[in-house]
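S.K.: sequence plus predicted model, see below.
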Amino acid sequence: MARFIQTHTSRFNTSPGTTEIEHLGGSSRPCRVWLISWTGDSIHEQEVDDLHGLSSGLDGGEYHWVNITGLEDEASIALLGKEFSLHSLTVEDITNTNHPPKYEAHEKYAFTIMRMLRQAGGEMVSEQVNFILLHRVLLSFQEIPGDVFEAVRNRLRSGRGRVRSSGTAYLQFALMDSLVDNYMLTVEKLGGEIDAMEDDMFSGTDDAPISAIREYTRQITMVRRYVRPVMEMLEQLKKSDQQPLEADLLPFYSDLQDHIRLVNDGVDGYRELLKHQLGMYTALKGYELNEIIKVLTIISTIFIPLSFIAGVYGMNFLHMPELSVPWAYPAVLGGMVLAASTMLILFRRKGWLGGKPKRRARSKRPE
């Protein structure tokens, strides 16, 4: 059974703001920090090996995107929190990666949590992505390598579109837009698989539709769990007076809300479709079982008179006149064949044993 509330007993009785690394990807490894700095005319990228003094070393005349991949290195995450003056509860939320999407406005920065969804090996994987928007600096935190942001990076490098000429607030929107676009692609892919499963189910090629329906229901429920709160989060982001957000970006976030509505509508539609498929599959199996029972009942019905005749002439009475007649045995066999044939013809004419039932001709009304 799916667990929608995950408890972590090791965090009980600890003070608020205590970090505990909960991540995807297995064994612990150091985080990787990639820095992209740009202006309208230039851009340069580098991997940051030493996090000490990172905040003070950023050029105030440029915009900066600091992407941190891998949250297993607790010391490095804590150091980044100190470098950029992040609240201890913010650092805790970054490292405890089971949060639904949310938005928090702080005095010097805005903190946003979203989820990145992907299918891996037939399983739906949810990864937490955190954004810290400061003045001219955007921090993004990912659990594992690999994301859906490469198109944004390419636009930033090539100078295409608005992302290069705008600041970090627009960059955050572009990254969030990539996540929402990925939601749409994920739901569309799931929908195609669900439709194909329905075709296979009614064509008889799917041998285990119940397990498939259960798995798709689990995946679509996970998508719904992490996508539905995004609408409220975006509304809070738009209304926040502490968010360093340019006024001309508000229409973009409104458009993002429209996309989320489409995703939510698609998720709800496929949830209802899965319920319908489960009901149809149950009804189909019930119909098939009824057909089997009907055939067995017809066979039993045919053998009832045959068993009766065989039982009568199988009794051990001394005085049974028919037993002395030479043609009695073939006559009884012929009667049994006739009875069985008559019942078979009758059942077939009624459509109970293959074929279609013959309809009676309607009598014409007298003129």
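M.R.: That came in fine, so what should we check first?
S.K.: switch to C-alpha atoms for all contacts and neighbour counts from now on
M.R.: Noted.
S.K.: who does whichever strand or helix holds Tyr183 touch, helix- and strand-wise?
M.R.: Using DSSP states H and E, Tyr183 falls within helix 168-203. Applying 3 or more CA pairs under 8 Å, 6 or more residues apart in numbering; DSSP states H and E, we find helix 168-203 packed against strand 63-69, strand 110-120, strand 123-134, strand 137-142, helix 150-158, helix 209-239, helix 250-312.
S.K.: for those, give me TSV that also has mean neighbour count and distance to Phe347.
M.R.: Shown next, in TSV, are those (neighbours: other CA atoms under 10 Å; distance: least, CA to CA, whole Å):
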stretch	mean neighbour count	distance to Phe347
strand 63-69	22	72
strand 110-120	20	52
strand 123-134	20	50
strand 137-142	23	68
helix 150-158	15	67
helix 209-239	18	33
helix 250-312	15	8
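S.K.: here comes the other one, which I'd like you to weigh against the first:
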Amino acid sequence: MIEDILSINQRPKMDEVEGVLFCLLNMLFYNDQKKTVETEQISIALGKDFVISFQEDAHRDVFDLLRSRLNMSNSKIRQRTADYLLYSMLDLIVDNYFIVMERLGEQIEMVEEEVIRRSNTKSLARINQLRKELIVLKRNLAPVRDLISGIIRSESDLLDDRTTKYFKDVYDHIMQAYDLGENYRDIVTGMQDLYINNVNLKLNEVMKVMAIVTCLLAPATVIGGIFGMNFEVIPYAHHKWGFYFAVGCMLIIPIWMLWVFRRRGWF
């Protein structure tokens, strides 16, 4: 158990060893400056009439509300057993997941609006960043779901039957958070597809314009090539109106082609 406490970056889990219920999971925080999800490992040991917690940074956690309740002598936490305190800690950790996911949801909406309005390489970079943060989120949500489920199924004497319903409530919350994370992942995947479609659409528009310009210049190229051949006799080559006739054809034919393209709805 001490080895698990001292080792960071572990997968959230729940163990029951020698009359102690041990929970290891991560608290999540959203860094507004870096736009990233940060994790901090916390270990909680539940024994008979005691709860001991260990965390990396003593100045950053989600237990301020719990501390204020503990300072109240008539609070429910002070009157209940130690397993209720464990429930309260897990409940605050899981509730904080929703705060992090709300920030991620705001970022997803901003990036989605940006992709719809103007797709560029920065948009793709932000999409990839969101995918990485959602991976971090999923790595923490799924194991915590199993952790809470293990506590509910546990037959430990440390857990009061009255407290089981509270852990079921935490389980419902973590399932809701997990489903929301899956929705976010689908949205980000859809944004990536939308970005690719927008890039392809822009490329198709460019290619269409280039194809139209090439088609419009084709008659002038053909006419200029014909009158530029080194033959002795070329119709209208030495006529006084030959130059104007050739230029007129170079202008009239592309205008007629534009009219045909427009009528057929090609642009």
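M.R.: Noted; the coordinates are in hand. No experiment lies behind these values; they were computed from the predicted model shown.
S.K.: quick check: TM-score for this pair?
M.R.: Laid over one another, the chains give 0.93 as their TM-score (TM-score structural alignment, normalised by the length of the second structure), with 264 aligned residues with a CA RMSD of 1.7 Å.
S.K.: do you know which of the helices and strands packed on helix 168-203 of the first structure lies nearest Ser178 of the first structure?
M.R.: helix 150-158 (7.9 Å; CA to CA).
S.K.: superposed on the second structure, what's the mean shift for the closest one?
M.R.: Here helix 150-158 of the first structure, set against the second structure after superposition, deviates by a mean of 1.5 Å using mean CA distance after the TM-score superposition for the first structure.
S.K.: how about that helix, aligned to which bit of the second structure?
M.R.: Residues 64-72 of the second structure are the counterpart of helix 150-158 of the first structure, counting by TM-score structural alignment.
S.K.: roughly how far does Glu127 of the first structure sit from Leu171 of the first structure?
M.R.: Noted for Glu127 of the first structure: a distance of 20 Å to Leu171 of the first structure, by CA to CA, to the nearest Å.
S.K.: ok, Arg224 of the first structure next?
M.R.: For Arg224 of the first structure, the distance to Leu171 of the first structure - CA to CA - is 26 Å.
S.K.: Three-state assignment for Gln242 of the first structure, please.
M.R.: coil (DSSP: H, G, I helix; E, B strand; the rest coil).
S.K.: aligned to Met124 of the first structure, what sits in the second structure?
M.R.: Using TM-score structural alignment, the equivalent of Met124 of the first structure in the second structure is Val37.
S.K.: then Ser324 of the first structure?
M.R.: Using TM-score structural alignment as the criterion, Ser324 of the first structure maps onto His238 of the second structure.
S.K.: what sits against its match?
M.R.: Listed by CA atoms under 8 Å, 6 or more residues apart in numbering, the contact set of His238 of the second structure is empty.
S.K.: the first structure: matching residues for stretch 212-226 of the second structure?
M.R.: Mapped onto the first structure using TM-score structural alignment, stretch 212-226 of the second structure spans residues 298-312.
S.K.: got the contact list for that stretch?
M.R.: Contacts to stretch 298-312 of the first structure, defined as CA under 8 Å, 6+ apart, come from residues Val332, Met336, Ala339, Ala340, Met343, Leu344, Phe347, Leu353.
S.K.: what's the nearest residue to Leu46 of the second structure if we skip its chain neighbours?
M.R.: Residue nearest to Leu46 of the second structure in three dimensions, not counting chain neighbours: Leu21, with 4.9 Å by CA to CA, 6 or more residues apart in numbering.
S.K.: how much space between the one you found and Ile174 of the second structure?
M.R.: Taking CA to CA, one finds Leu21 of the second structure at 20 Å from Ile174 of the second structure.
S.K.: do Phe231 of the second structure as well
M.R.: 86 Å.
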